[in-house]
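Student: Quick one, structure for this:
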Amino acid sequence: MTQLSVNINKIATLRNARGGNNPNILQVALDAERFGAQGITVHPRPDERHIRYQDVHDLKPALSTEFNIEGYPDRRFLDLIKAVRPAQTTLVPDPPHVLTSNTGWDTIEHQSMLRDIVAELHSYGTRVSIFINPEPHYFEPAKACGADRVELYTGPYAEQFHQDSEAAVAPYVEVGLLAKSLDLGLNAGHDLDLHNLAFLKARIPHLLEVSIGHALICDALYFGLENTIQMYRRQLELDPIA
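Tutor: Reported below is the predicted structural model:
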């Protein structure tokens, strides 16, 4: 079964807009778990514009599901992982100034650096996933880096989905099979929502985890957080599409 990890960055953005502690990040994370989330994802950035580094420390001892920390592996981020030791660390290549992650790693150009970072992260007992574009030539180098999993950047899939769903998903099916042949676990994330999620899952049945934040939190404004999490869970549990 594909696991749903709820990214709570947008909750932190709302809190930070007014200062104080409303909404309470820790309480929202615990509620998300209680409502059916099978993991919690955070992506602390250097400017702490949403999730703060202290949030990460506060969340770790309280969570009962899998904790996934995403980020660019500068020294401060690596030290955070060393201190917190989450179940999974997802490496993303975004520099500090970008609004959101918008591409995957060039695992060919950065193979040496990634290999050293993955080895360091493994020494902290965390599983390592590398954020990656759906391009086959990046997958064997990702495996060579020592990664346990790759997370497919699904932004292009989401952009094309409503125009041509089959064309949109085709590259992901191809690299999904390649990842399986390389014994790389497969995650996915970015712009997945209630419209495109079940279709992706049906085409890639061995998908292990999806990380969803922006769309899920937007839907929660209309449907409520508990109902929304259950709606996303049901999308992942639908029978495959013929």
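
Student: From now on I want contacts and neighbour counts done on CA atoms only, so please keep to that.
Tutor: Fine.

Student: Tell me the secondary structure of Cys97, please.
Tutor: To be clear, residue 97 is His; Cys isn't right here. Here His97 is recorded as coil under DSSP: H, G, I helix; E, B strand; the rest coil.

Student: That one: neighbouring residues, count only.
Tutor: Per other Cα atoms under 10 Å, the neighbour tally for His97 reads 9.

Student: same check, this time on the one 10 residues further on
Tutor: Other residues lying near Thr107 total 24 when counted by other Cα under 10 Å.

Student: To compare with the earlier structure, here is another sequence to fold:
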Amino acid sequence: MTHTALSVNLNKIALLRNSREGNYPSVVEHAKVCLAAGAEGITVHPRPDQRHIRPGDVYDLSELVKPLAGIEFNVEGNPFAGAQGSYPGFMALVEKCRPDQCTLVPDGDDQLTSDHGFDLTTSADSLKPIIQQLKDWGCRISLFMDPDIEQIKLAKELGVERIELYTGPYAEAYRQQSNNLEALFEQYKEAAIAATAMGLGVNAGHDLDLENLPKFRQIPDILEVSIGHALTVDSIAMGMETAVRRYHAICQA
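Tutor: Have a look, this model is predicted:
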């Protein structure tokens, strides 16, 4: 089984920090803990309302990760989000920090969290110039996608290097032990295998946790998982270093 990289999403550390004045807890210091515990990457998902990650966090984390061999910085978000107050716009953030990977997500500004992949039958044309710009900046591009093989074919046609499978429905089915869990799991597996056969790298993320991640890891060739909410919650009980090591062990299994 292919080793799967663990990229820790630090949004919820920033959310906690933002509940008070100052810089406590420090997003950068928690990133250092994650990397020391074995994480291969750091993910952030800045939004225009700055409810958690702020532009300064993006720049600071970029500076932390850039000199570290084998460690990647992944910035994800809505590529169409423009400037708003002190938020410079998603593409302006990416242009300044030039992350290793840019994961494009079809988020609306008012969404609580990401809850669907791109419908490329309607958004492909608007994404084309953005994808070209990101390539010019040297970023690997990943599109947030549902496990829909026809949609994944369209992602391949756009020339991106990877997709990130939106795993929210899988996580919910696992939590409820729904009757459709196995069928849904097979849908993700078939989508991942098809994407790999097309030459796309496959990432995954959203609501993966210590309970449902081992089963999901049975899918071959998942290159990276991005995990934030559940890992942060687990960190409250067991400490962040231990939580990262637990998730990393599953990714290496």
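
Student: what about Val173 of the first structure, how many residues close to it?
Tutor: Residues near Val173 of the first structure, counting by other Cα under 10 Å, number 17.

Student: need the contact list for the equivalent of it over in the second structure.
Tutor: The alignment partner of Val173 of the first structure in the second structure, by TM-score structural alignment, is Lys189. Lys189 of the second structure is in contact with Ile219, Pro220, counting by Cα atoms under 8 Å, 6 or more residues apart in numbering.

Student: I'd assumed Lys189 of the second structure was in a helix, is it?
Tutor: Yes. Assigned with three-state DSSP, Lys189 of the second structure falls within a helix.

Student: quick one: it and Phe80 of the second structure, what's the gap?
Tutor: Separation of Lys189 of the second structure from Phe80 of the second structure (Cα to Cα, to the nearest Å) stands at 30 Å.

Student: Check Arg140 of the second structure too.
Tutor: Taking Cα to Cα, one finds Arg140 of the second structure at 18 Å from Phe80 of the second structure.

Student: sec struct for the residue positioned nearest the centre of the first structure, please.
Tutor: Closest residue to the average C-alpha location of the first structure: Ser211 at 3.8 Å, with Cα atoms, centre = their mean. Here Ser211 of the first structure is strand, with the state taken from three-state DSSP.

Student: Over to Ile163 of the second structure?
Tutor: With three-state DSSP as the basis, the three-state label of Ile163 of the second structure is strand.

Student: any idea how far Ser5 of the first structure is from the aligned partner of it in the first structure?
Tutor: Under the alignment defined by TM-score structural alignment, Ile163 of the second structure is paired with Val150 of the first structure. As defined by Cα to Cα, Val150 of the first structure lies at a distance of 15 Å from Ser5 of the first structure.

Student: so what's Ile152 of the second structure up against?
Tutor: Applying Cα under 8 Å, 6+ apart, one finds that Ile152 of the second structure lies in contact with Met145, Ile163, Ala191, Ala195.

Student: I'd like to know how many residues surround the counterpart of Arg234 of the first structure in the second structure.
Tutor: Alignment note (TM-score structural alignment): Arg234 of the first structure maps to Ala249 of the second structure. Per other Cα under 10 Å, the neighbour tally for Ala249 of the second structure reads 14.

Student: Can you list the buried residues in whichever helix or strand Ala249 of the second structure is part of?
Tutor: Using DSSP states H and E, Ala249 of the second structure maps to helix 240-252. Within helix 240-252 of the second structure, the residues that count as buried by 16 or more other Cα atoms under 10 Å are Met240, Glu241, Thr242, Ala243, Val244, Arg245, Arg246, Tyr247, His248, Ile250, Cys251.

Student: and of those residues, the nearest to Asp221 of the second structure?
Tutor: Of all these, Cys251 has the smallest distance to Asp221 of the second structure: 11.4 Å, by Cα to Cα.

Student: nearest residue to the closest one other than its sequence neighbours?
Tutor: Distance criterion Cα to Cα, 6 or more residues apart in numbering; nearest residue to Cys251 of the second structure, sequence neighbours excluded, is Thr4 at 5.1 Å.

Student: Aligned to the one you found, what sits in the first structure?
Tutor: Using TM-score structural alignment, the equivalent of Thr4 of the second structure in the first structure is Thr2.

Student: can you pull the contacts of its match?
Tutor: Each residue near Thr2 of the first structure by Cα under 8 Å, 6+ apart is listed here: Lys201, His206, Leu207, Leu208, Glu209, Val210, Leu236, Glu237.

Student: what's the burial count for the first one?
Tutor: In other words, Lys201 of the first structure. If we define neighbours as other Cα under 10 Å, then Lys201 of the first structure has 24 of them.
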